[in-house]
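*Asks:* I need the structure of the sequence given here:
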Amino acid sequence: MINTNKNQPDNDLIHHESLIHYLSTLGVSKDAIGQVQAQFRAMNVNAGEVLLLQGEKQKYAYFIVSGILKACHYGNSGSILSKEFYFQHELCFLYCSWLTQAPAKYQIESIEDALLIQIPLEQLSHADWQLAKIALLSQQLIYKEEKEAFFLLNTPEQRYLFLVENRPLWVNTLNNIQLASYIGINPVSLSRLKSRI
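*Replies:* Down below sits the predicted model:
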């Protein structure tokens, strides 16, 4: 069950400091952050909680203080496709839904208990936040190019080895079903791949 921490100002302050640092590195001034900080909401979320339903309009981004979130698509046949995983001190939201204001093609949910700070996405449209918007879009463009290369230029084994070498947190934290879904193979194939390496 989602729980907003309204009665824990000391903890909220500590958690907000990590968000303030993150936003500062994106180019948002402390004055600009201070003007909207009252709109930030600390949330305790249980594993399996849904933050954004597939098909709904997205209103918030989530800064991860602790825990792991994922964006996934549920197909009509019951298939689950993992778009992305988000870890500590990352900002989780769907860029395409944000830019187009279209209903989300993916669902955002927690895969373990998490502490989050909810941020209204409309903040990124304010003039004082334009440097952050540009920085986030630049990061996302680079990331999308790298992800396309990850899938188009590598075999499943090379994809797994890339994660082992460059994303050890993923390999050590995610289970075989989650990893296999991201790599684009089934869990049995991933288990065989692991045993071969």
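*Asks:* From here on, just use CA atoms for contacts and neighbour counts.
*Replies:* Noted.
*Asks:* can you pull out the helices in the chain?
*Replies:* 9-25, 30-36, 95-100, 130-152, 156-166, 168-173, 176-183, 187-196 (DSSP state H).
*Asks:* With respect to residue 63, which of those helices lies nearest?
*Replies:* helix 9-25 (6.9 Å; C-alpha to C-alpha).
*Asks:* Following up with a second sequence; could you model it the same way so I can compare the two?
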Amino acid sequence: MKIMDFEIIPHDSVLNPTDFNSYQTGIPSLDTFLFEELDKMEQSNRTSMSVAYIGKEIVGMFALSAAQITTRQTSDVFNSAFGNGNQEYNSLPLISLDHFSVNKKFQYDPGKEKNQQFSVGKNLLYAVFETIVVMRSIYNIAVAGMVVEAIESATDWYEKQHFEYLDNYQANMPKETSIMIIGYDMIEQAYYETNELNARN
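*Replies:* A predicted model of the protein is given here:
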């Protein structure tokens, strides 16, 4: 995967608010969050949205916040995502991926060949991983991984990116959203592997 040259800025630093006029995800619940709920959540410091540009066009957005998750579980998922930390502590520090979307114009198109796809989603997730690795390795802030409440249509995609369901209920019961997690070790591995791949290309 070739890393895209995004310019990523805070949502409230966008100089031209009309840039948002052409941004749609194609998923009503995500669009509702962006244009009806986001401002209120940011004002109360519940989340913080970043906006990714290529040139003058917004191609994607993601929102992050701090979270904790109770880890005294018998689930094998917890063991694989968080290792020994799952057994030793009542809770672990996580980053919550509160929103993740790609402009519909740049989303995967099954009618196109692989070399014609934009891969904005993978590249934007890489940017999120980079943020987390920088937090941990540069700023020395402990983080055990990331959690996302994935909409039903996105769970397969998150699984392909090495996220796991929080527990068997999340994996097997039909629902509008599912809680999924990824441990820091997997985030760091994906980050460095992508860096090495791009260094060779």
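*Asks:* TM-score for these two?
*Replies:* For this chain pair, the superposition-based TM-score is 0.26 by TM-score structural alignment, normalised by the length of structure 1; 89 aligned residues with a C-alpha RMSD of 5.7 Å.
*Asks:* follow-up on the earlier one: so which of the helices of structure 1 is the most packed in?
*Replies:* Ranked by mean neighbour count, the helices of structure 1 are led by helix 176-183 with a mean of 19 (mean count of other C-alpha atoms under 10 Å).
*Asks:* measure the residue nearest to residue 24 of structure 1 when sequence neighbours are not counted to residue 64 of structure 1 for me?
*Replies:* Of all residues not flanking residue 24 of structure 1 in the chain, residue 30 sits nearest, at 6.9 Å (C-alpha to C-alpha, 6 or more residues apart in numbering). Applying C-alpha to C-alpha, to the nearest Å, the value for residue 30 of structure 1 to residue 64 of structure 1 is 20 Å.
*Asks:* picking up where we left off before, how near is the residue nearest to residue 24 of structure 1 to residue 18 of structure 1?
*Replies:* Taking C-alpha to C-alpha, one finds residue 30 of structure 1 at 13 Å from residue 18 of structure 1.
*Asks:* cool, and residue 73 of structure 1?
*Replies:* Residue 73 of structure 1 is 30 Å from residue 18 of structure 1, by C-alpha to C-alpha.
*Asks:* try residue 31 of structure 1
*Replies:* 16 Å.
*Asks:* Residue 118 of structure 1 too?
*Replies:* Distance from residue 118 of structure 1 to residue 18 of structure 1, by C-alpha to C-alpha: 13 Å.
*Asks:* Repeat that for residue 36 of structure 1.
*Replies:* 16 Å.
*Asks:* same deal with residue 72 of structure 1?
*Replies:* Applying C-alpha to C-alpha to residue 72 of structure 1 and residue 18 of structure 1 gives a distance of 26 Å.
*Asks:* helices and strands around the lengthiest strand in structure 2, which ones?
*Replies:* Longest among the strand segments of structure 2 by residue count, using DSSP state E, is strand 57-70. On a contact count with 3 or more C-alpha pairs under 8 Å, 6 or more residues apart in numbering; DSSP states H and E, strand 57-70 of structure 2 meets strand 48-54, strand 91-102, helix 120-137.
*Asks:* From the rest of the structure, what touches the first one?
*Replies:* By C-alpha atoms under 8 Å, 6 or more residues apart in numbering, the residues outside strand 48-54 of structure 2 that reach it are 5-11, 42, 58-65, 99, 124.
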